[in-house]
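Student: Sequence first, predicted model second:
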Amino acid sequence: MKVPTTTRFSFRLSNKNHEWPQISVIIIVSLGSLTAAVLFAWPSPSIPQLIFNGSETVNISLEEASYFAVIPPLGSLLASPLVAILMDSIGRKKTILFMSVSHIIAWLLIFFSKCLWVFYVSRIFSGISDAVLFGVIPAYIGEITASHVRGTWGNLNTIFLYIGQFLINVVGAYFSVKTTALFFFIFPITHIILFTFAPESPYYLLVNNKNKEAEESLKLLRWNNNVQEELDLITKAVQRQISESSTLKDLIIIPTNRKALFISIGLRMSQILSGLPAFAVYTQYIFSLSAANLPASTCAIVYTGLFFLMSSTCSFFVDKLSRKWLMIFSSFGCTIALLIESMYFYFILQTNVHLTSYNWIPLAGMSLYIIMFSLGLGILPNLLLSELFSASIKGKATSVVNIIFFLCIIIVPKLFQLLSSNFGMYVPFFVFFCCTCCSTLFSYYFVPETKGKTLEEIQQMLTKKNKIHVAQNSTN
């Protein structure tokens, strides 16, 4: 006879809320993010080996390797609508587990690959998992955490992305493509085993009228036997949200949804158009053209390592500072760093000015970019996207946002390659500089302040602002 969940856990749980269960679940779910980042940045150390290393079973050209950056977001683009359906039908938890299955397939294909097309298929599975990474994980983290935990620890998912970029550059610099694949194969296996024991989102369970399961989930997440008060608040919020129409058309028609959609798209575009995906894929390539004293692989390790350290440090201060002003400051700081890079490469490629004594500038400029990006652009969009949409419309909203997001990821690395190959490295850096200028203005005028607010309070804030806007228009 199956023992009720309440009986199994009631004697262990306390009578007050605890943070550590929520933090533990965030860490476990972020293991999937780490593997996704490793696969996305995999071309950085792997392309040089596949092009120049005769010991590898597959030798490819630079043109063939350039599609490693294009294929994953294409797979993500096609998978996003399916992922949106899955997160609302089978649940957040099972959809996230599906992500790790895609990771396992991707690593197996890399390990056994003996031709270029197998690598391409592997990149497709990597892209499918990214649709879950950016569409489901932020929603799941937002729904399982209390507001103060979400503000401090909700960025851990983003930190693991930068850990993944760092690890692939370190491991890939010293081991072959096949050995690297075998090493990272362990991570999705571990993720599946651990995440199997994680609770489902109480929001999802309430939306699907699984009230008892939602209560048990909340008890585990708070490690508290008495969660009735919070459960009642969440139930009321969910009832209000599911009473609203939740079609794709409602994303545009309903003012609150429209505003949240506009902000979400702007945040994602700000993040990607700053050049991040291009820098992740072509890290070693950029430093190989900078005439720096350090090897390109060493510069890439320093770059990604600093990225990880800065994002880890900054994430714990997000809940103590204004999120809106962090976005503004971060975007403005990135404009300065990108302008420095653009000017350096312009003088190197287009003038006779000797900058031998200043070949430290590219690494310094990219380090400044990392610091500024980590303060806001690198960590806040994921956090804000978990907060802006109601539970009833979240799946469809993230699907639309991700389609635009992945289109940008397709465009940016290819744009970087085309501009740098045909006009010089300074041109893409200048384009990214212009984009971050626009991001600064967008953050100032449109990004809301969500610090310390519950998901329901954020929804009420967006609704209130829309009502004020309508009232002002009526008066005018």
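Tutor: That came in fine, so what should we check first? Numbers count the residues shown, from 1 in each chain.
Student: rest of the way, CA atoms for contacts and neighbours
Tutor: Noted.
Student: Let me know whether Leu388 touches Gln459 as I believe.
Tutor: Yes - look at Leu388 against Gln459 with CA atoms under 8 Å: they come within range, at 6.8 Å.
Student: Who has more neighbours out of these two?
Tutor: Leu388 (27 against 20; other CA atoms under 10 Å).
Student: Grab the nearest non-local neighbour of the more buried one.
Tutor: The shortest distance from Leu388 to any non-neighbouring residue, by CA to CA, 6 or more residues apart in numbering, is to Ala260 (5.7 Å).
Student: Got another one to weigh against that:
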Amino acid sequence: MDDTENGLFIGTKTQLLAAISGTLFAISDGMSYGWTAPMIPYLISEKSHIRTTKYEAEWLETCLMAGSFFGLPLTIYLVDKIGRKKSLLLAAFLSLLSWIAVAFATNMPVLFIARFVFGITANTSFVAAPMYVAEMADHKIRGFLSSVIYLNMLSGLILVYSVGPYLPFYVSPVIGIVVLSLELSIFPFMPETPYYLIHKGKRLEGKKSLGFFRPGKNIDRELTQIVKAVTRQKSEKGNFVDLFVAKGNRKAITIMAILDAGQHLCAISVILMNLHVILEAAGSIYIDSSIAAIIFAVIMFFSAYISSLQVDKYGRRCMLMISLITTAMCLSALAIYFHLKLSGYDVRAASWLPIVAVMFYAASFKMGIGIVPIVLTAELFPANIKAIGMAISDLMYVIGSIVSLQLYQWLNNSYGLYVPFYLFAVSSIVICMYTYFYIPETKGKTLEEIQYLLKDEPIPITNSLVSLVSNSSKSYNTF
């Protein structure tokens, strides 16, 4: 038996190094995403070194989302034109410049520009990084390595929540600069993915890349499979229309649109951005809101970490369904509590329920629906349509965030706080049913095998046997 099958990290250390060094940007992105929460109170205070109105401060979030939206065409161009690796390095460099600008900013326009650039680089990174990981990773560890992106992002969120409210303004930018400098120092020494190199006709470089990521293994069979897969995929059209015309592509974009937008219809943006408001409305503030936010982020991190180790063992569909069911239960608990409170019932004896439900929500959300989509997004699209498909998926993520926040505000103001939580709970159940009936299991499958699954075509016997042997080996080693 090949000893790379005897453990998740045996024979995959170079893959782990490339995945970690190539996704350090996510720490910076997590920090930039959560930066406004502790910084806006400072900026609009009398202690601020930058004159800021509340209206100007609110635009800091809008600039980030605008950059992410308008960066889509650039992302599609870069990941195919210069490659996954160079796109990541370019995004890291621009983010580094943005943190430097934030550190030395003396007026709001500089912060607006920096936030806009952060949005562009986040879009590029969160498309390029999953592609890079999926195309270089062994199928037995692909799920875990794809999850590293979210783990790093949550680390950044915890950092900025912990540092922002308590230390000087410049500390957060300095941390971002150090993290990105580390990526720019290590990741350039990692090779481009074998899939991309072979797709560009650089077979010899692709072979060297595969050898780097599969040290000590006979790579000839896998190289042949990659060449065949890329050749077949290049023979198929790869424009925007074919994303919806071809059956496999259409199924892939439908799955990712529902999961990416669905994350927000399970209330993650609403809870992240309104956590203190929700707990205050519940009358269950036993701890400072800044501390509650840190605990919330820490719980998400550890839940995501545990899930990342299990996603290649129990599969994507199983993790998604368990997560969605428990998420629905937590959201239902919040909805019922607020419904009873608004109806005039005395809920003081259960005032602990909202904060407990919110913390359980943090764990259940990151168990599956908060981490599996980024694993699937780089697995489902073929090479010829991957950049467009993943960029559209990222767009659906942004749209889902905007829609969920608008729904929350409208339903809360019109009917009461319990109504949006009922809606989000129902959304979780609907997505769970969709997962059960429609989303294929990609655990243990090569990227080529996944394409046959999406087309509802039989997997060629050679690939099937390879997958069967691989899965049998892993099953044996779990005892």
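Tutor: Everything's here; your move. Every value quoted in this text rests on a predicted model; they were computed, and no experiment measured them.
Student: Any idea what the TM-score comes out to?
Tutor: With the length set by TM-score structural alignment, normalised by the length of structure 1, the two chains reach a TM-score of 0.88; 449 aligned residues with a CA RMSD of 2.3 Å.
Student: show me what contacts the residue mapped onto Thr62 of structure 2 from structure 1?
Tutor: Under the alignment by TM-score structural alignment, Thr62 of structure 2 pairs with Val70 in structure 1. By CA atoms under 8 Å, 6 or more residues apart in numbering, the residues touching Val70 of structure 1 are 409-411, 413-414.
Student: Mind telling me what element the alignment partner in structure 2 of the residue nearest to Leu388 of structure 1 is part of?
Tutor: Under the alignment (TM-score structural alignment), Ala260 of structure 1 pairs with Ala252 in structure 2. For Ala252 of structure 2, the host element (DSSP states H and E) is helix 247-265.
Student: ok, and what's touching that helix?
Tutor: Helix 247-265 of structure 2 has contacts (CA under 8 Å, 6+ apart) with 242-244, 270, 369-370, 373, 376-377, 380-382, 385, 389, 392-394, 396-401, 404, 424, 427-428, 431, 439, 451-452, 454-455.
Student: For it, buried residues please.
Tutor: Neighbour-count burial for helix 247-265 of structure 2, counted by 16 or more other CA atoms under 10 Å, picks out 248-265.
Student: Same check on stretch 191-201 of structure 2?
Tutor: 191-199.
Student: picking up where we left off before, could you give the separation of the helix or strand following the helix holding Ala252 of structure 2 from the chain centroid?
Tutor: Later in the chain than helix 247-265 of structure 2, the nearest helix or strand by DSSP H and E is helix 268-282. On the basis of CA atoms, centre = their mean, to the nearest Å, helix 268-282 of structure 2 sits 21 Å off its chain's mean C-alpha point.
Student: on contacts alone, who are the packing partners of helix 268-282 of structure 2?
Tutor: helix 289-314, helix 353-367, helix 386-414 (3 or more CA pairs under 8 Å, 6 or more residues apart in numbering; DSSP states H and E).
Student: List just the one of those helices that sits closest to Leu342 of structure 2.
Tutor: helix 386-414 (11.7 Å; CA to CA).
Student: what angle sits between the closest one and helix 247-265?
Tutor: Helix 386-414 of structure 2 and helix 247-265 are oriented at 30 degrees to each other (axes from the mean of the first three to the mean of the last three CA atoms, to 10 degrees).
Student: now the angle from helix 386-414 of structure 2 to helix 268-282?
Tutor: Regarding helix 386-414 of structure 2 and helix 268-282, their directions subtend 20 degrees when assessed with the same axes, to 10 degrees.
Student: Can you list the buried residues in the host helix or strand of Ile322 of structure 2?
Tutor: Taking DSSP H and E as the definition, Ile322 of structure 2 sits inside helix 316-342. Across helix 316-342 of structure 2, burial judged by 16+ other CA under 10 Å covers 316-317, 319-335, 337-339, 341.
Student: ok, now stretch 463-472 of structure 1?
Tutor: 463, 466.
Student: neighbours around Glu135 of structure 2, how many?
Tutor: 24.
Student: swap in the one 4 residues further on?
Tutor: Counted with other CA under 10 Å, residues neighbouring His139 of structure 2 total 19.
Student: could you measure it against Leu210 of structure 2, distance?
Tutor: 13 Å (CA to CA, to the nearest Å).
Student: cool, and Lys202 of structure 2?
Tutor: 12 Å.
Student: ok, Phe144 of structure 2 - contacts?
Tutor: Phe144 of structure 2 neighbours (CA under 8 Å, 6+ apart): 308-312.
Student: And Lys94 of structure 1? What does it align with in structure 2?
Tutor: Per TM-score structural alignment, the equivalent position to Lys94 of structure 1 in structure 2 is Lys86.
Student: Do I have it right that Ile105 of structure 1 meets Ser122?
Tutor: Yes - the pair Ile105 of structure 1 / Ser122 is scored as a contact, 7.2 Å apart, by CA under 8 Å.
Student: what about the two, which has more around it?
Tutor: The neighbour count for Ile105 of structure 1 versus Ser122, taken as other CA under 10 Å, is higher for Ser122 (25 against 17).
Student: Let me know the secondary structure of the aligned residue in structure 2 for Ser55 of structure 1.
Tutor: If you follow Ser55 of structure 1 across to structure 2 using TM-score structural alignment, you land on Lys47. Secondary structure, DSSP: H, G, I helix; E, B strand; the rest coil: Lys47 of structure 2 is coil.
Student: swap in the one 4 residues further on?
Tutor: Classification of Arg51 of structure 2 into helix, strand or coil gives coil, according to three-state DSSP.
Student: give me the number of residues near it?
Tutor: 14.
Student: For Leu167 of structure 2, see how far away it is.
Tutor: Distance from Arg51 of structure 2 to Leu167 of structure 2, counting by CA to CA: 19 Å.
Student: give me the number of residues near Glu58 of structure 2?
Tutor: Quick note: Glu58 of structure 2 (other CA under 10 Å) scores 12 neighbours.
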